[in-house]
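Visitor: Sharing a model that was predicted from the sequence below.
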Amino acid sequence: MGDTFTEITRVSWFTRIKNSVIGVLLGLVLIAGMVFLLFWNEGRAVQTARSLTEGAGAVVTVTPDRVDPANDGRLIHVTGPVSTTSRPSDPTFGISVDGVRLVRTVEMYQWKESSKSETTNKVGGGQETVTTYSYSKEWSESPNNSAGFKVPQGHDNPPMEIRSERFQVPDARLGAFTLSERVISGLGGEKTLALTTDMTAAIDAAYSGNKRVTVAENRIYLGFSSTNPAIGDYRISYQVAPLGVASVIGEQRDGGFAPYQTIAGDQLLMVDDGAVPAAKMFADAQSANVVLTWILRVVGLVLLAIGFGMLLAPLGVAADVLPPLGSLLRMGTGIVAMLLAVVVGFVTVAVAWFWYRPVLSLIVLAIAAVLAAGLIYVGRSRAKAAPATAQPA
C-alpha cells in the first residue's frame, strides 16, 4: 500500500445553499459572542490595570529571614533563596534531582496523517473537492489516533502508554516564608537535565517495561535502535526547575503568601525568578496586561470578520452558478465583512470604554463615525459613476 490516497467528493449547489444558510445562524452566534468578548476584554483590562496600580502603591518590601506578624494581611514583596526538604522524582525511570520541579517530556514514534484539498467550482453551482491524504512517521508528544485515519490499514499506531508528566515538590520555603503549591507552580527557569550513559543501569532497573533502554543525546530511548526507530518506540527528555533566588508578591498570611484582594477587583499573587524589584514586577504585569488586551482585540476583530463572512456567504454561493461571478461577488463580500468587523468592533470598544473609560470612548466613536462616513461616500460615488460609464461615447 502506498503512503498517499486521493479522494474526490462532489457537493450539489442546493446542498451548498443549505449549508450556507446554516452558516448564517452560526455567523450570528459568532458575531454576538465576539461583541461580548470585546466588551468584556475592555472591562477586564481596566480592572487589571487599576488593581496593579493599587498594588504598586500598597506593596511593602520585607526581608526573607523573618516573618513579621505585623505584616499579616498586607501586600508584601519578598526576594530570597528557595529551599526544599524533598526532591522531585520520576519513579518510572528512577530520575531524582535537586530542584522544585521535574518535567518529563515523552514522544512516541508514530504515523501521522496529512491532507491537502483543492476545491473547484463547477458551472451550475456544484463543487468538486480533490483531497490527497499522505502518511509519514514522526516523533510526537500527542498520540495520533490511527483509527480515525482515512486509510488506517498499514498505518496502525499503538496506544501511548507513557505520557509527559510534571513532578513537583509538595512544599518549599522562601527564606522563612512557606510557599504554597500555587506559588511553587509559578517558579520557572526550567533547564534541560543532562542525561548520561552512566545513568543507563539505574534507569533500566527502574523501568518495568519490555523495551530496550538506551541513553543518548540527553534522551532516554525505549526501542531497539535510537537511530533507526520503529513505530511505538519512545524518546524521553527532562527539564528541571532548579533551586535559586525568587521574588514573590502577595498577601502575608499564615507565614506564607496568599492572593491579595484589591479594591479594584483583581487578586494579586505574583511570582518571578531571580531578584526582581517590586516596581519591575508591577511594570512587567502592566505590560503583560496591555499585550493580552491587544491579543484579545485582534482575535475578536478577526472572528467578527469570519462571522460577517458567514452571514454574507449565501450571496457568493448563489452566484456560483457562474463560477467567475461567484468568485467576484465573494471577493466583494469579503471586503464588506472586514469593514463591518472593523466598524462593529470599534463601536463595541467605544461603548465599553464609555462604560469603563468615558473620555477615551469619545475618540474611538469619532474614528468609527469617520469610517462609516467613508463607506457611505465611496458607495454613493460608485453609484453616480456607474450611469456615466454606461453612456455611449
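Guide: Arrived safely, thanks for sending.
Visitor: contacts and neighbour counts: CA atoms only from here.
Guide: Will do.
Visitor: Now residue 294: which helix or strand?
Guide: Residue 294 is located in helix 278-319, with elements delineated by DSSP states H and E.
Visitor: try residue 5
Guide: strand 4-11.
Visitor: Show me what that strand is in contact with.
Guide: Contact with strand 4-11 is made by 126-135, 151, as judged by CA atoms under 8 Å, 6 or more residues apart in numbering.
Visitor: Which single one of the residues you listed is nearest to residue 196?
Guide: Checking the contacts of strand 4-11 against residue 196 with CA to CA, the nearest one is residue 135 at 34.1 Å.
Visitor: Would you confirm that the closest one contacts residue 112?
Guide: Yes - counting by CA atoms under 8 Å, residue 112 is a contact partner of residue 135 at 5.6 Å.
Visitor: Which residue ranges of the stretch 1-150 of the chain form helices?
Guide: 13-58 (DSSP state H, counting those that start in this stretch).
Visitor: And the residue most central in space within the chain, how far from residue 287?
Guide: Centroid-nearest residue in the chain, with CA atoms, centre = their mean: residue 295, separated by 10.6 Å. According to CA to CA, to the nearest Å, residue 295 and residue 287 sit 12 Å apart.
Visitor: can you check residue 137 too?
Guide: Spatial separation of residue 137 from residue 287 under the definition CA to CA is 42 Å.
Visitor: got it, and residue 346?
Guide: Per CA to CA, residue 346 is found 22 Å from residue 287.
Visitor: Below is an additional structure, to be compared with the one above:
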Amino acid sequence: MAKKIKIVIYIIVVIFSVFLVAKAIKQESGANPEVLDKVVILNEAKVLPENEGKLVLVSGKLKASEVFKDNTFGLELDTFRVNKIVEMYQYKEGNDEVGFEWKEKVEKKSIISGSGGIYRNPEKSMSSINKCDKAYLGEFTVSEKLTQRINNNEKVELPEIEGFKRKGEYLTNSKWGPSVGDIRIKMSYVNLEKLGDISILAKQVGDGFEEYKLDTGAYAFNVYQTKISNKEELAKALEQDSKNMAGGMIFIIIVLIIIGIILFRTNIKNLIDKIKNKTSK
C-alpha cells in the first residue's frame, strides 16, 4: 500500500512539474515582446531621473569597487571576485580499507576501515571566495545580485613561494608523493579587462538596478556578457534566454520521467517475484 501511495505522489509531482514548466515557458515567450516594447536603451551609462522605475538596457565596462590584494602571493587583481581553491589530501571511506583523495572539504574527521582501524583527517582552513559587495558601470552601482551571474573565470598564475612548488595547475606542499594533510592551491578570478563590455537589463532604481516585473508575471533582470546596442540585438539575446530556459526545464522533466520509469519497473519486478513465490508454495 505504501509503495502505491509513493507512485501516486510521484505521478502528481511529475504532472505538477510539467504544468510549471509549461507556464514558465509561456510566461517567458510572452515576456519578450513586452520587454522590447518597454525597454529604454541608454546610449551612455548615466543615471537620468526620467528613467527612474523604468526598464533600461545599459552597456559598458565594469569597474571593481576595490583592488583585491593577496599578501601571501603578492597579488593585486582588478576584479570583483576571486575564487581560491584549497584542497587537502585526506582519507576517504572504501569498501574494505580506506582510500585517499584531494578534496576541498573534510568529509569525515574520523574513518573506520573494514579491519577496524581508525584514521583521522586533520582540520585545516580550506577554500574561500573573496568578492566585492558591488561594482560600477559608468554612474551605476552594480550589486552582487547581478555580478554573481557573470561567469568568466580566468586562472591566476600563482608564483611559487617557500614550501610550495608547482605541480600542474596547482601549487602544493607535497614533496614527493602526497601525504595526508598536504594541501594544494589554485586561484581564478574575473578578468575585467578581458571581460570587455557587458549589458544589463533591469529596472533603474536610484543609481542601481532591481527586478522589473512584467505584465506576464515574469521578471526582467539579467546581465549579458556582450554589448547590446539596439532592440534587434536584444531580441536575439532574449530568444536565446528562452531557448536556454526551455532546454533546462525539459532536461529536468526527462530526468524525472526516467526516475519514474526505474521506480515503476522496480515495483513491477517486486510484484512478479511475490507472485512467483506464492505460486511456488
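Guide: Cool, the structure landed. Being a predicted model, the structure only gives us computed values, none of them experimental.
Visitor: Just give the TM-score of the two.
Guide: Put the two chains on top of each other and the TM-score (TM-score structural alignment, normalised by the length of structure 2) is 0.83; 271 aligned residues with a CA RMSD of 2.8 Å.
Visitor: Past the helix holding residue 294 of structure 1, which element shows up next along the chain?
Guide: For helix 278-319 of structure 1, the following helix or strand on the C-terminal side (DSSP H and E) is helix 323-356.
Visitor: Tell me the buried residues in that next one?
Guide: Residues 323, 326-327, 329-330, 333-334, 336-354, 356 are the ones in helix 323-356 of structure 1 that count as buried (16 or more other CA atoms under 10 Å).
Visitor: now stretch 263-280 of structure 2
Guide: Within stretch 263-280 of structure 2, the residues scored as buried using 16+ other CA under 10 Å are residue 263.
Visitor: what does residue 274 of structure 1 align to in structure 2?
Guide: Aligned by TM-score structural alignment, residue 274 of structure 1 pairs with residue 226 of structure 2.
Visitor: tell me, how many neighbours does that match end up with?
Guide: Around residue 226 of structure 2 there are 16 other residues, counting by other CA atoms under 10 Å.
Visitor: thinking it is in contact with residue 194, fair?
Guide: No - the criterion here is CA under 8 Å, and residue 226 of structure 2 misses it with residue 194 at 11.4 Å.
Visitor: For stretch 34-44 of structure 2, grab the matching residue range in structure 1.
Guide: With TM-score structural alignment as the criterion, stretch 34-44 of structure 2 aligns to 54-64.
Visitor: Now do that stretch: distance from first to last residue.
Guide: Its first and final residues considered, stretch 54-64 of structure 1 spans 23 Å by CA to CA.
Visitor: and if you look at stretch 158-178 of structure 1?
Guide: Terminal residues of stretch 158-178 of structure 1 are spaced 44 Å apart (CA to CA).
Visitor: Residues in contact with the match of stretch 34-44 of structure 2: which ones?
Guide: Residues outside stretch 54-64 of structure 1 that contact it (CA under 8 Å, 6+ apart) are 74-80, 174-177, 249, 262-264, 268, 278-279, 282.
Visitor: can you do 7 Å?
Guide: Residues outside stretch 54-64 of structure 1 that contact it (CA atoms under 7 Å, 6 or more residues apart in numbering): 75-80, 174-177, 279, 282.
Visitor: With distance to residue 387 of structure 1 as new columns, can those be given to me in JSON lines?
Guide: Below are the contacts of stretch 54-64 of structure 1 laid out as JSON lines (distance: CA to CA, whole Å):
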{"residue": "75", "distance to residue 387 of structure 1": "71"}
{"residue": "76", "distance to residue 387 of structure 1": "73"}
{"residue": "77", "distance to residue 387 of structure 1": "72"}
{"residue": "78", "distance to residue 387 of structure 1": "75"}
{"residue": "79", "distance to residue 387 of structure 1": "75"}
{"residue": "80", "distance to residue 387 of structure 1": "78"}
{"residue": "174", "distance to residue 387 of structure 1": "79"}
{"residue": "175", "distance to residue 387 of structure 1": "82"}
{"residue": "176", "distance to residue 387 of structure 1": "83"}
{"residue": "177", "distance to residue 387 of structure 1": "80"}
{"residue": "279", "distance to residue 387 of structure 1": "65"}
{"residue": "282", "distance to residue 387 of structure 1": "62"}
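Visitor: Sitting in strands, which of those residues do you find?
Guide: Secondary structure defined by DSSP state E assigns 75-80, 174, 177 of the contacts of stretch 54-64 of structure 1 to strands.
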